[in-house]
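> predicted model follows, preceded by the sequence.
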Amino acid sequence: MKRYSVMIAACLLLLAGTVAAAGAASGFTPYHFGFKKSKNGELPSIAQEGFMDIVKKHGAVFLGDTSAKELYLTFDNGYENGYTKPVLDVLKAKQVPAVFFVTGHYIKDQPELLKRMAAEGHIIGNHSWSHPDLSQVSNERLQSELDKVKQAVTEVTGQKEMKYLRAPRGIFSERILAQSAAHGYTNVFWSVAYKDWDVNSQKGANYAYTSVMKQLHPGAVILLHTVSRDNAEALGSIIDEARKQGYEFKSLDQLKQKTYR
């Protein structure tokens, strides 16, 4: 009887270890951010993507307040293609705030544009130093990737605070969300996007305008890339039409209520 008790205890310990290991491993599971796009006024959703619970758990941004006609404009800046200046010109003329997520390459290559972003009241966010798949880097490498961007932006612009992170290519894991949150970052995803980053497949300002406007919804976090000629040419019309429809563009710092659906 004693022998069986020992065997049962050993099995229970093995099972507990397996469960614990599985739980630990789950934090390393990589996810590629995706969502069901807004269509015909229906709100977008991440409910079927398999990561909604961890996004919510770690306070990441996907949607703002869907009961308010608010929009949050965000740009990814991995490298410069000649269109950030016209984008900034439009934002200045229209008095619209934005967030620019920058990489180490962009900081080193375009310090004057960074200074202008900060001087004109935009937020500069972290897009990592070398644009790696963050789900595959160690905690130490993650901290280095984020710290180097923050320090370099401070040296160029004087901006001392950096609290928003966008993972390169939208690839993340629960560990990355937890670790970056521990460093004071809010991860920012998006609820409006289209394939605008391919510089060899630009389809014209009207295509960009239509691609964004047909997805517009209350609380939208809009992702655009500044390498896109189409975006630069369509941005003014997007802003004007959104305002005509009653939307207000706000700074991410003004986002008071996050929605998960």
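Sure, I can see it. Numbers count the residues shown, from 1 in each chain.

> contacts, neighbours, all on C-alpha from now
Will do.

> next one: K57 from A234, what distance?
36 Å (Cα to Cα, to the nearest Å).

> OK, contacts around Q257?
The contact partners of Q257, taken as Cα atoms under 8 Å, 6 or more residues apart in numbering, are G64, D65.

> for it, helix, strand, or coil?
Three-state call for Q257 (DSSP: H, G, I helix; E, B strand; the rest coil): coil.

> for Y72, same thing?
strand.

> do I have it right that it meets Q254?
No: using Cα atoms under 8 Å, Y72 is not in contact with Q254; the gap is 9.2 Å.

> buried residues in the helix ranked longest in the chain?
For the chain, the longest helix by residue count, based on DSSP state H, is helix 2-26. By neighbour count on 16 or more other Cα atoms under 10 Å, the buried set for helix 2-26 is empty.

> roughly how far out does that helix sit from the chain middle?
Averaging C-alpha positions (Cα atoms, centre = their mean, to the nearest Å) puts helix 2-26 39 Å from its chain's average.

> before we move on, back to that, Y72 and Q254: who's more crowded?
Shown here are Y72 and Q254; by other Cα atoms under 10 Å, Y72 has more neighbours (27 against 10).

> got a list of what that one touches?
Residues counted as contacts of Y72 (Cα under 8 Å, 6+ apart) are A98, G219, A220, V221, I222, F249, K250, S251, L252.

> how far away is it from K250?
Distance of Y72 to K250, computed by Cα to Cα: 6 Å.

> next one for the comparison:
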Amino acid sequence: MLPLLSLLALSAVVTSVPSALALVSSGPRDVESLFRRQTAIPEVGSAEWVALYPAAGSTPTTVPQAWTDALAAAVAAGKIPDLPPATLTQGYPSYSNNLDPAGPVACHNTRGCSIASDKLVAPDGMIGISQDDGPLPPGRTLNSFFEAQKINATHFYIGGNVLGNYDIFLQARAIPGQHFAVHTWTHPYMSSLSNEGVVAELGWTMQILADSNYGKIPAHWRPPFGDVDNRVRAIAKEVFGLQTIIWGVERDSEDWTLTNLDNEEAVKATITGFLEGPKAPGMIMLQHELSDRAVNAFITLWPSYLSNGWDCRTIVRQNTSPFSLCFPS
């Protein structure tokens, strides 16, 4: 094993997981074994728990041997495209072999290419309630609002932020109906990383979420900046069983701009336009808990979700029976 882990055995913890919420990856049959520890998980937030993971904000450089072996097996089976890492210029990719980023071989999302398994939209009439980049301090207010309004949401969490803001994670975990998904460990441009770098960013985030959420292994991930190509998609799916979740074309709320700009009214106008627009197909919108302004925009506009009659669900519940509805109780 490469340092830090002896991989997860959660038998004592998993027995306490409510079956209705046991959301385990539907990917490789043995994905659970990649995150199984041989000893009990320390208390979330303890020094012993912190010591299990890479430092918050630092690029992971070591991984368990089991993850390396799973990657090697997927490569040997021809399941991982032989693509070089992309070079990003102002967020847009190019490849050293002059491969077309928008073509079917690379199929880079930022160049408008997606594949059938990517999730960009919801079923007609539905909207996926999701927030990126947490847990962060503005998430305390957001979580309290979710709890008060009985809103079920998908949290695309950054692994290093879970480590650094574990109290906010625990607040979200205590709220019924919350769904936790992967947003990498450090929020990098994933297509620029080596295969091993992709595995580290995804794997460590899955590990800390599984360890800290009663053994529930995430089944979904969202690429930072929407930066994903066929190589990265394949590693996520074939090594870790993760489905790639992006957002609809022209469904970026741009609330991330509120971190540095005082343009909350413009962001609200953008979101209002989405909510008042067509419901076919349904909507997955890009939103964040990056700033108090971004959280306030969501809270202020929540009545518009209700008045426009959207069926609001977490990402994972969109193909099942209603889990939460955008109608006043």
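Structure's in. What do you need? Everything numeric here is computed off the predicted structure, so don't read it as measured data.

> mind listing the helices for the first structure?
Here the first structure has its helices, by DSSP H, at 2-26, 52-57, 84-94, 104-109, 111-119, 139-157, 174-182, 205-213, 229-244.

> would you mind saying which of the ones you listed lies nearest P132 of the first structure?
Of all the helices of the first structure, helix 139-157 sits nearest to P132 of the first structure, with 9.0 Å by Cα to Cα.

> if we look at that closest one, which residues are touching it?
With contacts defined as Cα under 8 Å, 6+ apart, helix 139-157 of the first structure is touched by 102-104, 107, 111, 114-115, 118, 126-130, 134, 159-162, 179-180, 183.

> those residues, buried ones only, as a ChimeraX selection?
The buried subset of the contacts of helix 139-157 of the first structure, as determined by 16+ other Cα under 10 Å, is captured in ChimeraX by this line:
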select :102,103,104,107,111,114,115,118,126,127,128,129,130,134,159,162,179,180
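
> one step back: out of the helices of the first structure, which comes closest to A193 of the first structure?
Nearest to A193 of the first structure among the helices of the first structure is helix 205-213 (6.9 Å), distances taken as Cα to Cα.

> hang on, the earlier thing: tell me the angle the longest helix of the first structure makes with helix 174-182.
Here helix 2-26 of the first structure runs at an angle of 60 degrees relative to helix 174-182 (axes from the mean of the first three to the mean of the last three Cα atoms, to 10 degrees).

> and for helix 2-26 of the first structure, what's in contact with it?
Contacts of helix 2-26 of the first structure with the rest of the structure, by Cα under 8 Å, 6+ apart, involve E174.

> got TSV for the contacts of Y72 of the first structure, with neighbour count and distance to L15 of the first structure too?
Converted to TSV, the contacts of Y72 of the first structure look like this (neighbours: other Cα atoms under 10 Å; distance: Cα to Cα, whole Å):
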residue	neighbour count	distance to L15 of the first structure
A98	22	50
G219	27	45
A220	26	44
V221	24	43
I222	22	45
F249	19	52
K250	16	50
S251	18	49
L252	21	45
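
> out of these, which are shared with the second structure?
Compared against the second structure with both residues aligned by TM-score structural alignment, their matches' Cα atoms under 8 Å, the contacts of Y72 of the first structure retain A98, A220, V221, I222, F249, K250, S251, L252.

> what do we get in the second structure for the last one?
When you say that, I think you mean L252 of the first structure. For L252 of the first structure, the aligned residue in the second structure is I315 (criterion: TM-score structural alignment).

> list the contacts of its match.
G128, I129, S130, A153, T154.

> turn those residues into a markdown table, columns for distance to V228 of the second structure.
A markdown table is the format used below for the contacts of I315 of the second structure (distance: Cα to Cα, whole Å):
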| residue | distance to V228 of the second structure |
| --- | --- |
| G128 | 20 |
| I129 | 22 |
| S130 | 19 |
| A153 | 23 |
| T154 | 20 |
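
> corresponding residue for A208 of the first structure in the second structure?
In the second structure, A208 of the first structure lines up with V267, judged by TM-score structural alignment.

> so its match touches D252, yeah?
No: in this structure, V267 of the second structure is not within contact of D252 by Cα under 8 Å, at 9.8 Å.

> of those two, which one has the most company?
V267 (22 against 17).

> so who does that one touch?
S253, E254, D255, A297.

> of the kept ones among the contacts of Y72 of the first structure, closest to Y79 of the first structure?
Nearest to Y79 of the first structure among these: A98, at 17.4 Å, using Cα to Cα.

> export the helices of the first structure to CSV and append columns for distance to L63 of the first structure.
Converted to CSV, the helices of the first structure look like this (distance: least, Cα to Cα, whole Å):
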stretch, distance to L63 of the first structure
helix 2-26, 25
helix 52-57, 11
helix 84-94, 22
helix 104-109, 27
helix 111-119, 24
helix 139-157, 24
helix 174-182, 17
helix 205-213, 15
helix 229-244, 17
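
> these: which one's closest to F33 of the first structure?
Smallest distance to F33 of the first structure across those (Cα to Cα): 10.1 Å, for helix 52-57.

> list the buried residues in that closest one.
So for helix 52-57 of the first structure, counting by 16+ other Cα under 10 Å, buried means M52, I54, V55.

> gap between K85 of the first structure and V19 of the first structure?
Counting by Cα to Cα, the gap from K85 of the first structure to V19 of the first structure is 53 Å.

> what span of the first structure is stretch 199-213 of the second structure aligned with?
Under TM-score structural alignment, stretch 199-213 of the second structure corresponds to residues 143-157 of the first structure.

> relative to the second structure, what is the average displacement of that stretch?
Here the mean offset of stretch 143-157 of the first structure against the second structure after fitting is 1.7 Å, by mean Cα distance after the TM-score superposition for the first structure.
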